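Novice: predicted model follows, preceded by the sequence.
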Amino acid sequence: MNITNQFFTPVMVQSRTIASHAGRLMPGIMLCLGVTAVAVVGAWAQRAAFGTVWLEELVLAILLGIVVRALYAPTAAMLVGIRFCAKQMLDVAVMVLGLSISTHMLFGKGVALPLGIALFVVMAIATSYAIGRLFGLPSRMATLIACGNAICGNSAIAAIAPVIHAEGEDVAASISFTAVLGVALVLLLPLSVTLLHMQALQYGALAGLTVYAVPQVLAATAPAGASAVQFGTLIKLTRVFMLGPVVIFLACLVQTTAKNRTDVISASRTSADLPAKTFLLHQCVPWFILGFLGLALMRSMHLVPLIAIQPALQVSSALTVVSMAGLGLSTDLQSLAGCGLRVSITVLLSLLLLLLAGLGLIWILGV
């Protein structure tokens, strides 16, 4: 009898702890799911009325969350679940995105193209970050805008935000302004085919280098034909592949900066020499980015069944929308008003430079 109690008592205590934690999360999670449901219906209504979606579920979720927060301040009990959606759900969603990346697709046309795109992404990040800082944006917001502009828009912003410890207001502002320009770019970019007398592959390359999201690339290149769609998607996915290396670099940079600050504080104290710390990858790179790279490697090695990839990406997309609802519900609308003009100017100038750089890369590579 005593042995039975010794076995079951810890299990029962742990079960009650898990149930209690889940109970504290539920109010906030239910509110996020409610906002998500309205966003999904809104996207469906756009598709039914106009045949296309101008504002995706992700953007609608964060905007609706901001509106709800402005009209109704969530209680302390709800904030626990809201933060869970904005952080933990987002981590899982980013990790699963690794299934969309294949190194075979990246290097299938030789190394010149991926190397050129990698350099293009690095220069775009540096230039956009410099513009943001020039207009007085905080370092973290400038980083979010730069990476979103150079890599994959909202997805990059969502993936990088937890790595650099960005505030919800920074994420909301970055995504909101980037989303608006992303839609405008899809509508206006096809005009370049006529204005610049571009061939299908050239236009596909330009769309792949500049348009933010993969679905937007498909929409922007569809008028130019199948070859533009295929080439534009290939280049866009190559940009997306840069998300992993960029996040690792930023994570190591954040870790090094934090360590240097600690070393400065420690140096002011009189103590014996401390033992040197061993470098541990998981301390520098968040677990979900390691998972992202691991899944990308498994996809490249054909260890993931093809039938499982699309459902997994749909789950990732759903979790991202819920997490954006959580971010919106965590955002104070008044904090966005103070940086609106600076953010919009930064995003617009960054996009214009991205277009010019894209045309330059197309000319250099002789596409």
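Specialist: Received it, and whenever you're ready, just let me know what you need.

Novice: okay, CA-based contacts and neighbour counts for the rest of this
Specialist: Will do.

Novice: now do the helices in the stretch 201-350 of the chain.
Specialist: 214-221, 226-241, 243-267, 281-284, 287-300, 306-329, 333-337, 340-365 (DSSP state H, counting those that start in this stretch).

Novice: contacts for the first one?
Specialist: For helix 214-221, contacts defined as C-alpha atoms under 8 Å, 6 or more residues apart in numbering pick out 152, 182-183, 186-187, 189-190, 203-204, 207-208, 211, 228-229, 232-233, 236-237.

Novice: how about 6 Å then?
Specialist: 186, 211, 228, 229 (C-alpha atoms under 6 Å, 6 or more residues apart in numbering).

Novice: got the buried residues for that helix?
Specialist: The neighbour-count check on helix 214-221 (16 or more other C-alpha atoms under 10 Å) flags 214, 216, 217, 218, 219, 220, 221 as buried.

Novice: residues near residue 263, how many?
Specialist: Neighbour count of residue 263, defined by other C-alpha atoms under 10 Å: 11.

Novice: next one: it from residue 257, what distance?
Specialist: According to C-alpha to C-alpha, to the nearest Å, residue 263 stands 10 Å off from residue 257.

Novice: skip the chain neighbours and tell me the closest residue to residue 139.
Specialist: Distance criterion C-alpha to C-alpha, 6 or more residues apart in numbering; nearest residue to residue 139, sequence neighbours excluded, is residue 133 at 6.8 Å.

Novice: now the one you found: how far from residue 41?
Specialist: From residue 133 to residue 41 the distance is 38 Å (C-alpha to C-alpha).

Novice: more neighbours: those two, which one.
Specialist: Taking other C-alpha under 10 Å, residue 133 and residue 41 do not tie; residue 133 has more neighbours (17 against 13).

Novice: can you tell me the helix or strand for the more buried one?
Specialist: helix 112-134 (DSSP states H and E).

Novice: now do the SS call for residue 54.
Specialist: Three-state call for residue 54 (DSSP: H, G, I helix; E, B strand; the rest coil): coil.

Novice: next, count neighbours for it.
Specialist: 19.

Novice: comparison target below:
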Amino acid sequence: MPGLVVAASAALVAWLVHLAVPAVPILTAAVALGIVVGQVPALRPALAGGLAPGLRVAARRLLRLGIVLLGLKLSLVDIATLGWVSILTTVAVVVVTFVGTIGLGRALGLPGHQPVLVASGFAICGASAIGAMAATVRARDEEQAVPVALVTLCGTLAIAVLPALWHPLGLSTTGFGHWVGAGVHDVGQVVATAQLAGSAALAVAVVVKLTRVLMLAPMVAITAAVERRRAIEPTGPRPAIVPLFVAGFLAAVLLNTFVPLPEPVLAGADLVQTALLATALFALGASIRFAELARTGWRALVVGLTSWALVAALAYGAVLIG
């Protein structure tokens, strides 16, 4: 309980930060707060001791529940309104970024599951995707620290960098929204960036972004299948091809698509989902140690920045094609 209470309290603080500065997404504030807490030497004994069990529950179980509820944001009808060209180019951006980032990460010698975790965060939906993929490949909490830090850093920078490039790149309002939705990592960061161009850009950006979020299920399933084939002990436990929380995510998408849910239900689910993910992402952020990143993280930084540039360039190309 102590770790859960601390993580939930931090999520509340992140919400207050968002209210004070609306441009700062709640989830970004939660991760950043966790990162700051993790750097305070006096707090580390508590983080590794009495708070550790609750923080692990937050980073794993609450994250999975939040991802399930994230499915209620998606409607296949809304995605279909984009048109086949936009849908296919969005899928292509996700796949090419995912595969390219994994290849670069392995070429630069990133350890363990870091290549696939960085790829998930930049290609799909930020820290939420990292947590989902980590659960699927059974990555250690320490392996998630660098990818979460990188995707938070780059997603936060995108809020300032992409609007500055809007007019120089000659994008229309809706074109800018499409670019943001296809190229920014976390849903909250997409909203914070696209709203600067008005409601039309925001609407397009959210639908494009949620199309990328929908790719979480097949990418996780494919990765799980690959992990099963690579398992050293065929008789031992292997990752499920479709983890239970991913099946729940898909069920939520179908429910929102085919069942007319009342608006208060959707609003309540959105509030709970944000609270769960903010709590989980604080716990993930608290596991990050900058001193360790400084010694071992330069390769991951190169991979992350390159992946960010790749997804932004591919997203811009998708806008021009669409």
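Specialist: Okay, I see it. Keep in mind that this is a model prediction, so the values were computed, not measured.

Novice: that older thread, pipe the contacts of helix 214-221 of the first structure into CSV and attach distance to residue 52 of the first structure and neighbour count per row.
Specialist: Shown next, in CSV, are these (distance: C-alpha to C-alpha, whole Å; neighbours: other C-alpha atoms under 10 Å):
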residue, distance to residue 52 of the first structure, neighbour count
186, 12, 22
211, 17, 31
228, 20, 26
229, 17, 24
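
Novice: any idea how far the closest residue to residue 78 of the first structure other than its chain neighbours lies from residue 322 of the first structure?
Specialist: What sits nearest to residue 78 of the first structure in space, not counting adjacent residues and going by C-alpha to C-alpha, 6+ apart, is residue 28, at 4.0 Å. Distance, residue 28 of the first structure to residue 322 of the first structure, by C-alpha to C-alpha: 11 Å.

Novice: those two: which has the busier surroundings?
Specialist: Comparing residue 28 of the first structure with residue 322 by other C-alpha under 10 Å, the one with more neighbours is residue 322, at 30 against 24.

Novice: the more buried one -> the second structure?
Specialist: Using TM-score structural alignment, the equivalent of residue 322 of the first structure in the second structure is residue 279.

Novice: for its match, which residues are in contact?
Specialist: 7, 8, 11.

Novice: restricted to helices, list those residues.
Specialist: Mapping those onto helices (DSSP state H) picks out 7, 8, 11.

Novice: okay, the residues you listed in JSON lines with neighbour count and distance to residue 17 of the second structure next?
Specialist: Below are these laid out as JSON lines (neighbours: other C-alpha atoms under 10 Å; distance: C-alpha to C-alpha, whole Å):
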{"residue": "7", "neighbour count": "28", "distance to residue 17 of the second structure": "15"}
{"residue": "8", "neighbour count": "22", "distance to residue 17 of the second structure": "14"}
{"residue": "11", "neighbour count": "29", "distance to residue 17 of the second structure": "10"}
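
Novice: in JSON lines, list these along with distance to residue 135 of the second structure.
Specialist: Formatted as JSON lines, these follow (distance: C-alpha to C-alpha, whole Å):
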{"residue": "7", "distance to residue 135 of the second structure": "19"}
{"residue": "8", "distance to residue 135 of the second structure": "21"}
{"residue": "11", "distance to residue 135 of the second structure": "22"}
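
Novice: of these, just say which sits nearest to residue 54 of the second structure.
Specialist: Proximity of those to residue 54 of the second structure (C-alpha to C-alpha) peaks at residue 7, which lies at 8.2 Å.

Novice: with adjacent residues omitted, what lies nearest to the closest one?
Specialist: Closest to residue 7 of the second structure by C-alpha to C-alpha, 6+ apart is residue 279, at 5.1 Å.

Novice: do the same with residue 178 of the second structure
Specialist: Nearest to residue 178 of the second structure is residue 205, by C-alpha to C-alpha, 6+ apart, at 5.1 Å.

Novice: what's the match for that neighbour in the first structure?
Specialist: Aligned partner of residue 205 of the second structure by TM-score structural alignment: residue 232.

Novice: tell me how far its match lies from residue 216 of the first structure.
Specialist: 11 Å.

Novice: next one: residue 86 of the first structure
Specialist: The value you get for residue 86 of the first structure to residue 216 of the first structure, if C-alpha to C-alpha is used, is 24 Å.

Novice: can you check residue 165 of the first structure too?
Specialist: 28 Å.

Novice: and for residue 186 of the first structure?
Specialist: The value you get for residue 186 of the first structure to residue 216 of the first structure, if C-alpha to C-alpha is used, is 6 Å.

Novice: how close does the residue sitting furthest away from the middle of the second structure sit to residue 229 of the second structure?
Specialist: Computed with C-alpha atoms, centre = their mean, the residue of the second structure farthest from its C-alpha average is residue 235, at 32.7 Å. Residue 235 of the second structure sits at a distance of 12 Å from residue 229 of the second structure (criterion: C-alpha to C-alpha).

Novice: cool, and residue 184 of the second structure?
Specialist: For residue 184 of the second structure relative to residue 229 of the second structure (C-alpha to C-alpha), the value is 32 Å.

Novice: one step back: out of the helices of the stretch 201-350 of the first structure, nearest to residue 92 of the first structure?
Specialist: helix 287-300 (6.5 Å).

Novice: which residue in the second structure aligns with residue 130 of the first structure?
Specialist: Checking TM-score structural alignment: residue 130 of the first structure goes with residue 103.

Novice: for residue 101 of the first structure, that is, sorry about that
Specialist: Using TM-score structural alignment, residue 101 of the first structure sits opposite residue 74 in the second structure.

Novice: and its match, how many neighbours?
Specialist: Residue 74 of the second structure: 25 neighbours (other C-alpha under 10 Å).

Novice: look up how far residue 189 of the second structure lies from it.
Specialist: 17 Å.

Novice: if we can go back for a sec, let's have the buried residues of helix 214-221 of the first structure in a markdown table, adding distance to residue 126 of the first structure.
Specialist: Listed next are the buried residues of helix 214-221 of the first structure as a markdown table, based on distance: C-alpha to C-alpha, whole Å:
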| residue | distance to residue 126 of the first structure |
| --- | --- |
| 214 | 22 |
| 216 | 24 |
| 217 | 23 |
| 218 | 27 |
| 219 | 28 |
| 220 | 26 |
| 221 | 27 |
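
Novice: and the residues you listed, which is closest to residue 21 of the first structure?
Specialist: residue 214 (37.0 Å).

Novice: distance of the closest one from residue 182 of the first structure?
Specialist: 11 Å.

Novice: do the same with residue 13 of the first structure
Specialist: 50 Å.
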